[in-house]
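Visitor: I'll drop the sequence and a predicted model, then ask my questions.
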Amino acid sequence: MSVFSRVSGLRVALVAAAAVAIPGLAHAEWRKAETKHFIVHSNGFERDLRDDAIELERLDQLMRTTFALPDVEGGRKLPVYVVRNRRELEAAEPELPERISGFYSANFRDVRAVAVRASGDETLRHEYGHHFMYRNFPGAYPAWFREGFAEFFSTATVTPSGRATLGKSPLSNVQVLNNLRWLPMDQVLAGRFSFEDRRETSAFYAQSWLLMHWILTEPERRRRMEGYLRDTAGGASRDTALQTHFGMDAEQLGQTLRAYLTAGPRYAELDVGSAEPALAVTTLPDSADEVLLLDVNARNGGPADQGPDMLARARKAAADHPGDVLAQSMLAHVELRWGDPAAAERAVQPLLDADPANTELLLLMADARITAGDRLTDPEERERLYRQARGFLARAYAADPGDNRIYQNIAYSRRFAPDYPTENDVELWRRAVAIAPEVASNRAVTAEAMLRHGLVDEAEQVILPVANDPHGGEVPERLRRILDRIAGARASTASAPAT
């Protein structure tokens, strides 16, 4: 399903309009605010945390109203982390380009959004725009589309009375478009720009926003862009698709957008209701200031070369906070990424004894057994550990059947079995994709399992959203092999004699 059909293990980031940093205090109190769709963490003022959580809930409501999407019960809540400055952002993700002020990431380990508060509320809304699009409209979208979509919704507002605005122009983008040199539109459509060049980056984001605004605010343009995206995802050149669906080339598109900007892009006002989102705020342990962002880093699969430093910091922090759930869980994630799975188990087991139905702890124990099994060459011993992991995952399922990680880890632990994939394995992968469609890394393995059972049409539906996405995180050769197998299965069926 495309974005337009409703209006009609991925990472994305937001570039700050200006380099802003607020020096952090030596210690800050972390809290989390939990709502229907979000778990928002912040080490700032509680009032700001409440405002962030409520604003995200209202944005979700506005976006569902805009795209006529029903609210789905039982889905996993999106973890969001609001940090004070660039230094804290780098603690969560060390390899971000210099001017990034937030990022959204979805992989098999976890899904999360992180934003610097100093960059403003638009950063939070931008990052949630990415999550909303990937969860509800998974597809192989070009870079300008992904960033333009998130930028379009970054300025959306909903008041407590339910009055909403949609499509307001971000001042920073308008200033860039009016004062900086534009990139050639063929370069924007191709996603060619350098993060190292501040002017190029700013122009790319601003022009992507303007192009998306031009598209989303007029039904006929939405229809034409749907055809353009379908053709380019299918292998057509951008020039050909642009001529076919818009009757213009890239240079003419740029001229059209300049005229659109001069005329003044308009915004819409609507009413989405005034119900106050339910919210619960919890103060996190003192250890959070030391360990929470290290945990985000480890969950995100941080760089291999930072392993020794991360292990040293994690082990010291865990020793300083014995019995602390946050500290010991963080240590387990770090050990699983860079250290010893047995050490991860030793950190988690006492916590699990005290809280035997804790889904996160059960997932950690299963991950530890799977990781240890992955390092073995003896098939019987490896299967013994995988079987133990599935025991923990069965308990996690009983506690929370709405977590995609349960299904994907059970299926992953079965991959060396002589009868893999069984129909049950296919169903596990199917459910993992259905629950978290934004986790692109699950799609290739799901399609491969389906093809083993002759489910050609379903395999194609699963793989197509990422098949031509250069930013989808999958190896292009693997995706091409899957598409070739689908084409071969179709050809074989077509040439088979009738009976």
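Guide: Perfect, thanks for sending it. Numbers count the residues shown, from 1 in each chain.
Visitor: contacts and neighbour counts: CA atoms only from here.
Guide: Fine.
Visitor: quick one, strands of the stretch 251-400 of the chain?
Guide: 268-271, 280-283 (DSSP state E, counting those that start in this stretch).
Visitor: all helices of the stretch 301-450 of the chain, in order?
Guide: Counting by DSSP state H, counting those that start in this stretch, the stretch 301-450 of the chain has helices at residues 307-320, 325-338, 341-354, 359-374, 379-399, 404-413, 423-435, 441-452.
Visitor: ranking those by burial, who's on top?
Guide: helix 325-338 (a mean of 26; mean count of other Cα atoms under 10 Å).
Visitor: contacts for stretch 413-428, please.
Guide: 370, 386-387, 389-390, 407-408, 410-411, 446, 449-450, 452-453 (Cα atoms under 8 Å, 6 or more residues apart in numbering).
Visitor: nearest to residue 482, of the strands of the stretch 251-400 of the chain?
Guide: In terms of Cα to Cα, the element of the strands of the stretch 251-400 of the chain nearest to residue 482 is strand 268-271, at 43.1 Å.
Visitor: one step back: how about CSV for the helices of the stretch 301-450 of the chain, with distance to residue 492 added?
Guide: Below are the helices of the stretch 301-450 of the chain laid out as CSV (distance: least, Cα to Cα, whole Å):
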stretch, distance to residue 492
helix 307-320, 49
helix 325-338, 44
helix 341-354, 46
helix 359-374, 36
helix 379-399, 35
helix 404-413, 29
helix 423-435, 23
helix 441-452, 13
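Visitor: closest to residue 64 out of these?
Guide: Comparison of these against residue 64 by Cα to Cα identifies helix 423-435 as nearest, at 17.4 Å.
Visitor: tilt between that closest one and helix 441-452?
Guide: If you take axes from the mean of the first three to the mean of the last three Cα atoms, to 10 degrees, helix 423-435 sits at 150 degrees to helix 441-452.
Visitor: sorry, back to before: from the contacts of stretch 413-428, which single one is nearest residue 276?
Guide: Distances from those to residue 276 were compared by Cα to Cα; the smallest belongs to residue 407, at 33.8 Å.
Visitor: ok, and the closest non-adjacent residue to the closest one?
Guide: Of all residues not flanking residue 407 in the chain, residue 428 sits nearest, at 5.1 Å (Cα to Cα, 6 or more residues apart in numbering).
Visitor: A further structure is provided below for comparison with the first:
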Amino acid sequence: MKKYVFALAAAFAVVAAPAHAADKWFEAKSDHFIVYSAGSEKDAQTLAASLERLDNALRMFGGVSTASKEVPDAVKLTVYQFGRTSDIAELHSAANSGVAGFFIPRAGRSVAFVPLRPDRERTPGTRSEQRDIDPAKVLFHEYTHYFMFQNAAAAYPFWYVEGFAELFGTLNLTDNGFNLGEAPTHRADALKYLSIDVRKLFDPPLKGNDGTMVMKQYAYGWMAVSYLSFEPTRKGQLADYLRRINAGEANLVAAEKAFGDLDKLQRDLEDYRKGRVRAVAVNYANYTPPAVRVRAVREDEAERMKLHISSTRGVTERRAASLVAPARELVARYPNSVPVLLAATEAEFDAKNLAQSEALAKRVLAIEPASVDARLYLANIAVQRAQDDPAQYKIARENFVAANRADPNQPLALMGYYLSFVLAGETPPEDALIALDRAYDLAPFDGGLRTTLAHQLLLENRDKEALLLLGPIVNDPHSGKRAERFRGLIEKMNAGDRAPLLARLAPTNKKDGDKRDDEDDDS
């Protein structure tokens, strides 16, 4: 699997600084979110509450139960709020790009990073660029993706995925409700100057999908979702279209059957673009703010936060090696701190120092015997060692089982248990198959889990279900050559040759440098 490229701003270059007190951090927990904020207690509480209100709006719009029920911590999205926009861009390895936030969906550890403050504070009388992307809108957009696949995983076409996320990215919260439907000002140029071609929107060309085409998919995806959702004469058409797509109909065929005359739809969208956008205002009769629990983060937790953010974001091998010394310094200062020991465990693991990582994980278990994270590290260390000693798969399996006993809702433990059989060349027993299904139920947004389950379904000759799981990869223009290769493999399977797709999806435990031929194409 490709590692994320990582770079930090100067403000984050020093991980441990014993000469001064740790920065203050606050943790806010709600039913679906964990927020760590380097701002004030109010900053942490406000962000968690805003995200809960977005989640509620998505539930209302999507027909999902709005009855608030707290999900396990392993399923919650963790958001880190710190620094300025430029710090987030550096963290994303895109210095000076203006990246105002980003999101990494993955089983057991979905995370998002947003700035606490913009690079330049806006004050009355100063020039303001109205098309700057608001960090809150970025986070709302990305969480909408997460929500979509968490609550209604299906083979959505790219224009709909991004259009739906753009629609909720501009959600405005009011005192006792929300307004939905505001046009995304950061797409204004694309909406104004780029032409509409609904056929290419619904069925983009496999080649020549350049930046302009992707811009259109975002901008006109929003416009199509907005129009089809709020135009009374089109009621039910969008849902019908999505049902047809997921039943296996071709993109244009589904569009023509659901929307009727596509030339008329194009004219209607042109009129919609030139007129006023439709929107809805929702006001709750008895509005109750979301429940949010806030605590000040302890000194040891705060001191390890920068190291933790580095590792959580994902590191290159060079960056991983540079974090070992600061991690060991933190352990020397806080030898009995579980958060510090776990952060150091991850730093040593990323640097391939397996013996040191194992020792730290065992120190965590001596302090906190039910630590799920420590068990997962011990399991993953054994998986790494199994590249040379297959007997290690049994040790990995024992630790995945222990992690599952401590937290039955940890998807990484469930998936790891299944993989401990597959990677060892053994036939997974029934409880391992059930574990894989349960892991996917908990984290359907995780790409690796999605392809692993698709492989298992193909082995069981459940081809239609497997292809539905692969739909988001095949329909994503950001997947580049990877998407093209999957399309080719699926075409071969449909022609009767299933072996190439099975081989491509098969889980592996390869050594460094032995990556698949398309793992370095994606951006």
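Guide: Cool, got the structure. Computed from a prediction, not measured in an experiment: that's the story for all the values here.
Visitor: rewinding a little: can you list the strands of the stretch 251-400 of structure 1 in TSV and add mean neighbour count?
Guide: As requested, the strands of the stretch 251-400 of structure 1 are exported to TSV (neighbours: other Cα atoms under 10 Å):
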stretch	mean neighbour count
strand 268-271	13
strand 280-283	14
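Visitor: return the set of buried residues in stretch 193-201 of structure 1.
Guide: Of all the residues in stretch 193-201 of structure 1, those buried under the rule 16 or more other Cα atoms under 10 Å are 193, 195, 198-201.
Visitor: which other residues reach it?
Guide: The contact list for stretch 193-201 of structure 1, computed with Cα under 8 Å, 6+ apart, reads 15, 97, 180-181, 183, 187, 204.
Visitor: of those - the most surrounded one?
Guide: Within the contacts of stretch 193-201 of structure 1, most neighbours by other Cα atoms under 10 Å means residue 204, with 31 neighbours.
Visitor: contacts only, for it.
Guide: If a contact means Cα under 8 Å, 6+ apart, then residue 204 of structure 1 has 144, 183, 188, 193 as its contacts.
Visitor: next one: residue 51 of structure 2
Guide: Taking Cα under 8 Å, 6+ apart as the definition of contact, the neighbours of residue 51 of structure 2 are 33, 140.
Visitor: what span of structure 1 lines up against the longest helix along structure 2?
Guide: Under DSSP state H, the helix in structure 2 containing the largest number of residues is helix 41-62. Using TM-score structural alignment, helix 41-62 of structure 2 lines up with residues 46-67 of structure 1.
Visitor: now that stretch: buried residues?
Guide: Counting neighbours by 16+ other Cα under 10 Å, one finds that the buried residues in stretch 46-67 of structure 1 are 46, 49-50, 52-65.
Visitor: the contacts of residue 204 of structure 1: which two are farthest apart?
Guide: Greatest spatial distance among the contacts of residue 204 of structure 1 (Cα to Cα): 144 and 183, at 12.2 Å.
Visitor: the helices in the stretch 51-200 of structure 1, which residues?
Guide: With helices called from DSSP H, counting those that start in this stretch, the stretch 51-200 of structure 1 shows them at 86-92, 121-136, 143-154, 171-179, 185-190, 198-216.
Visitor: where in structure 2 does the second one fall?
Guide: Looking back up the chat, that one is helix 121-136 of structure 1. Counting by TM-score structural alignment, helix 121-136 of structure 1 lines up with residues 136-151 of structure 2.
Visitor: check the offset of that stretch from the chain's centre.
Guide: For stretch 136-151 of structure 2, the gap between its own C-alpha mean and the chain's C-alpha mean amounts to 8 Å (Cα atoms, centre = their mean, to the nearest Å).
Visitor: how many residues are close by residue 249 of structure 2?
Guide: 15.
Visitor: and if you look at residue 233 of structure 1?
Guide: The number of residues near residue 233 of structure 1, taken as other Cα under 10 Å, comes to 21.
Visitor: tell me which residues touch the closest residue to it other than its chain neighbours, please.
Guide: Spatial nearest neighbour of residue 233 of structure 1, chain neighbours left out: residue 468 (5.7 Å); criterion: Cα to Cα, 6+ apart. Residue 468 of structure 1 sits next to 140, 233-234 when contact means Cα under 8 Å, 6+ apart.
Visitor: what's the counterpart of residue 442 of structure 1 in structure 2?
Guide: Counting by TM-score structural alignment, residue 442 of structure 1 corresponds to residue 449 in structure 2.
Visitor: I figured that match hits residue 440, correct?
Guide: Yes. Under the criterion of Cα atoms under 8 Å, residue 449 of structure 2 is in contact with residue 440, at a separation of 6.5 Å.
Visitor: separation between residue 495 of structure 2 and residue 501 of structure 2?
Guide: 12 Å (Cα to Cα, to the nearest Å).
Visitor: the two - which one has more neighbours?
Guide: Each of residue 495 of structure 2 and residue 501 had its neighbours counted (other Cα under 10 Å), and the higher figure belongs to residue 501 (20 against 9).
Visitor: list the buried residues in the host helix or strand of that one.
Guide: Remark: residue 501 of structure 2 resides in helix 499-505, with elements defined by DSSP states H and E. Using 16+ other Cα under 10 Å as the burial criterion, the residues of helix 499-505 of structure 2 that qualify are 501-502, 504-505.
Visitor: would you mind checking which of those residues is nearest to residue 358 of structure 2?
Guide: Proximity of these to residue 358 of structure 2 was ranked by Cα to Cα; the top entry is residue 505 with 30.1 Å.
Visitor: now do the contacts for the aligned partner of residue 165 of structure 2 in structure 1.
Guide: With TM-score structural alignment defining the correspondence, residue 165 of structure 2 maps onto residue 150 in structure 1. Residue 150 of structure 1 sits next to 125-130 when contact means Cα under 8 Å, 6+ apart.
Visitor: also residue 505 of structure 2?
Guide: Remark: with contacts taken as Cα under 8 Å, 6+ apart, residue 505 of structure 2 is in contact with 451-452, 454-455.
Visitor: that one pairs with which position in structure 1?
Guide: Looking across to structure 1 (by TM-score structural alignment), residue 505 of structure 2 lines up with no residue whatsoever.
Visitor: how close does residue 9 of structure 1 get to residue 89 of structure 1?
Guide: The gap separating residue 9 of structure 1 from residue 89 of structure 1 is 20 Å, by Cα to Cα.
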